[in-house]
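J.: Coordinates only, no sequence provided:
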């Protein structure tokens, strides 16, 4: 390290090497691409009328990222379901991705059972194993198996890239190979700028971590692209840095939270707003954002403006997500917490574990 000061940003209690996994994200993307390219996919007799993903947490957000990318790369509706149910309008004309890093996520398994019970078979499964892999074998469904032994939130590349490659190989995602190359190029450049060796005065990730330490972060994203990034940042701050975080999206929040800020007494010294601002955003949306943030600033609440470069496509989204990942790791170090521990999530999973057996997916 360049200085003792910067050593504060290295997690002391990093039981799963989360920092190293974050640093190796560009290589993860490349490996995920190679894994997915080798996978033999289902034969489809007709072009799907829509695409759907089912998944939760670090797996589920992949569907939202793909749906956001649909504006530029996909010419059909994309639905992301993150619950126990899937609507009846998801039928055999829809191509479905069932995604769970462990392969044992109860919400994903329950949704998948509903689809199988409706005789749907246009399903591609992505997991590191688990019950999903066994289901793929039982029903002869394509299974893209990804490396095991990692936290799902540190496996975004393994979970996301196979969706894009699968769609590309089926002719449903324009320029998928070039897009993935652009994504890798963007995250490699960001890693150079914000890795652990770059001192805080030249490192936006470390600087933001310092400014939000001890605060309640509220992450705002402008538009769908930055909205999904805001959700990822909030999730990473909570899981890695153990900091309660909220997220909202412009312009929707202007229609409700503008009033919520009117009486912010008692919390102004606790909150910090992070505004993710794509340089491609123009016009009324930007004016709305400025008006709302003026209200926030008027209450004495600090606002961090984070400029996101690019055109709002997948490379810009993944680069912005990657920046949030670094911030969350550096914040975990400042908070002296293990970025890997997820005691609360595990306690919830233990409570609902008996319900998985009741699904009888393999009987």
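T.: Received, thanks. Quick caveat: nothing in here was measured; it's all calculated off a predicted structure.
J.: contacts and neighbour counts: CA atoms only from here.
T.: Fine.
J.: Residues contacting the helix or strand residue 113 falls within, please?
T.: Per DSSP states H and E: residue 113 is located in helix 106-117. Outside of helix 106-117, the residues that reach it under the criterion CA atoms under 8 Å, 6 or more residues apart in numbering are 54-56, 82-86, 98-100, 132, 352-353, 355-356, 359, 361.
J.: and stretch 72-80, how far apart are its ends?
T.: With CA to CA, to the nearest Å as the measure, the ends of stretch 72-80 fall 17 Å from one another.
J.: got it, and stretch 33-44?
T.: With CA to CA applied, stretch 33-44 spans 22 Å between its terminal residues.
J.: Next up, a structure to set beside the first:
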């Protein structure tokens, strides 16, 4: 097999390796946020975004869930929920600033009278918001959107703090999380069996991974793993969450066994999982048994939830990278997305 440097000419390796550095840089951006407007009487928050920008909203939502006291949702659509109104803070997050769904959601937010802020590197979104004298948090360009996760979610968290929706509790844990990830990234970046991310990639790269996590917890990390396996490794991957999958999907592990055997199951577990979820996971793992190619359990140790979740995301990013390398596939290009955008641009 060719060296990973040859397979990865655009250096996705570097982008993943520098995730904790991106966090540190994003913390500085967050600390420098100074708002000129007031955002009074906010009763709910909607993050409008797609892809890497949307997962940034998901990450914020799950990290601040024990601190935020109003509902926060992520909208991946052209339109926003019907209940959005002048008491809603809509954060339009688009790394490029040109995401068509987010631009449409921005107009919908205006029509619904929402209070709007943006996070972007520029593009049409920034131009429109500046024209309307709306505030935009500027973030640095130059990355693939999926590799800019830290650049998206950290300023969003600080934005919520600046508006008064959250306090210091969660943001104060970000620097420690970055330091922890730095301690592990050298091991994860080695093309060797001693690297647990490379070893896991070797076991799953010829399968279709199905990733299970707990609702409102590791299920968000599972969404990230699925997206990274699809975009970086160019592999189909799927996710679902416990306990919901125990009420339907579990029954599907029966017929088409020759196909099921091509699946691998990855269980994402955290020490804060509900005790009943732990029992469900262990029992479901036994029920599935050897129907799948194999089953993997990923657990990240650590004292703080923020550290564990972000570490697990980084772990999964490396798994997706090594799957790409094992397939001898350049992880950076997303040709089918580019093809789709080209076709859509002619149909607008």
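T.: Structure's in. What do you need? All values reported here derive from a predicted model rather than from experimental measurement.
J.: Mind checking the TM-score on these two?
T.: The TM-score (TM-score structural alignment, normalised by the length of the second structure) is 0.94; 347 aligned residues with a CA RMSD of 1.9 Å.
J.: Among the contacts of helix 106-117 of the first structure, which are located in strands?
T.: Counting by DSSP state E, the members of these that fall within strands are 54, 98, 99.
J.: Most neighbours among those, please name it.
T.: Going through those with other CA atoms under 10 Å as the criterion, the one with the most neighbours is residue 99, at 32 neighbours.
J.: what does that residue align to in the second structure?
T.: Aligned counterpart of residue 99 of the first structure in the second structure: residue 93 (TM-score structural alignment).
J.: Sticking with residue 144 of the first structure, tell me its helix or strand.
T.: Per DSSP H and E, residue 144 of the first structure falls inside strand 143-145.
J.: Check the secondary structure at residue 301 of the first structure for me.
T.: Assigned state for residue 301 of the first structure: coil (three-state reduction, DSSP: H, G, I helix; E, B strand; the rest coil).
J.: residue contacts, it?
T.: By CA under 8 Å, 6+ apart, residue 301 of the first structure lies in contact with 268, 269, 271, 272, 273.
J.: Residue 286 of the second structure versus whatever residue of the second structure lines up with it, what's the distance?
T.: Using TM-score structural alignment, the partner of residue 301 of the first structure in the second structure is residue 293. Separation of residue 293 of the second structure from residue 286 of the second structure (CA to CA): 14 Å.
J.: returning to that earlier point: tabulate the contacts of residue 301 of the first structure in a markdown table, adding columns for secondary structure.
T.: As requested, the contacts of residue 301 of the first structure are exported to a markdown table (three-state DSSP):
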| residue | secondary structure |
| --- | --- |
| 268 | coil |
| 269 | coil |
| 271 | strand |
| 272 | strand |
| 273 | strand |
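J.: element containing the nearest residue to residue 190 of the second structure once chain neighbours are set aside, please.
T.: Among residues not flanking residue 190 of the second structure along the chain, residue 198 sits closest, at 7.7 Å (CA to CA, 6 or more residues apart in numbering). Using DSSP H and E, residue 198 of the second structure sits in helix 196-204.
J.: so where is that helix in the first structure?
T.: Counting by TM-score structural alignment, helix 196-204 of the second structure falls onto residues 204-212 of the first structure.
J.: Which stretch of the second structure lines up against whichever helix or strand comes after the helix holding residue 113 of the first structure?
T.: From helix 106-117 of the first structure onward toward the C-terminus, using DSSP H and E, the following helix or strand is strand 123-127. Counterpart in the second structure of strand 123-127 of the first structure, with TM-score structural alignment as the criterion, is residues 116-120.
J.: mean shift between that stretch and the first structure?
T.: Between stretch 116-120 of the second structure and its aligned stretch in the first structure, the superposed structures give an average distance of 1.0 Å (mean CA distance after the TM-score superposition for the first structure).
J.: What are the contacting residues of that stretch?
T.: Residues beyond stretch 116-120 of the second structure that count as contacts (CA under 8 Å, 6+ apart) turn out to be 89-97, 109-110, 125-126, 129, 134-139, 152, 155-156.
J.: Of those, select the buried ones using a PyMOL command.
T.: With 16 or more other CA atoms under 10 Å as the criterion, this PyMOL line picks the buried residues out of the contacts of stretch 116-120 of the second structure:
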select buried, resi 89+90+91+92+93+94+95+96+97+109+125+126+129+134+135+136+137+138+139+152+155+156
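J.: Now do the buried residues in stretch 161-172 of the first structure.
T.: In terms of neighbour count (16+ other CA under 10 Å), stretch 161-172 of the first structure has its buried residues at 161, 162, 163, 164, 165, 166, 167, 168, 169, 172.
J.: And the last one, how far from residue 188 of the first structure?
T.: What that stands for is residue 172 of the first structure. Summarising the geometry, the distance separating residue 172 of the first structure from residue 188 of the first structure, computed by CA to CA, is 27 Å.
J.: picking that back up, just the buried residues of stretch 161-172 of the first structure: which are in helices?
T.: 161, 162, 163, 164, 165, 166, 167, 168, 169 (DSSP state H).
J.: Closest one to residue 219 of the first structure out of those residues, please.
T.: Top of the list for closeness to residue 219 of the first structure, among these and by CA to CA, is residue 161 at 25.4 Å.
J.: Identify the residue of the second structure aligned to that closest one.
T.: With TM-score structural alignment as the matching criterion, the partner of residue 161 of the first structure in the second structure is residue 154.
J.: Just the angle for the helix holding residue 113 of the first structure relative to strand 123-127, thanks.
T.: Between helix 106-117 of the first structure and strand 123-127, the angle comes out at 160 degrees (axes from the mean of the first three to the mean of the last three CA atoms, to 10 degrees).
J.: Could you find the counterpart of residue 42 of the second structure in the first structure?
T.: Taking TM-score structural alignment, residue 42 of the second structure has residue 48 as its aligned residue in the first structure.
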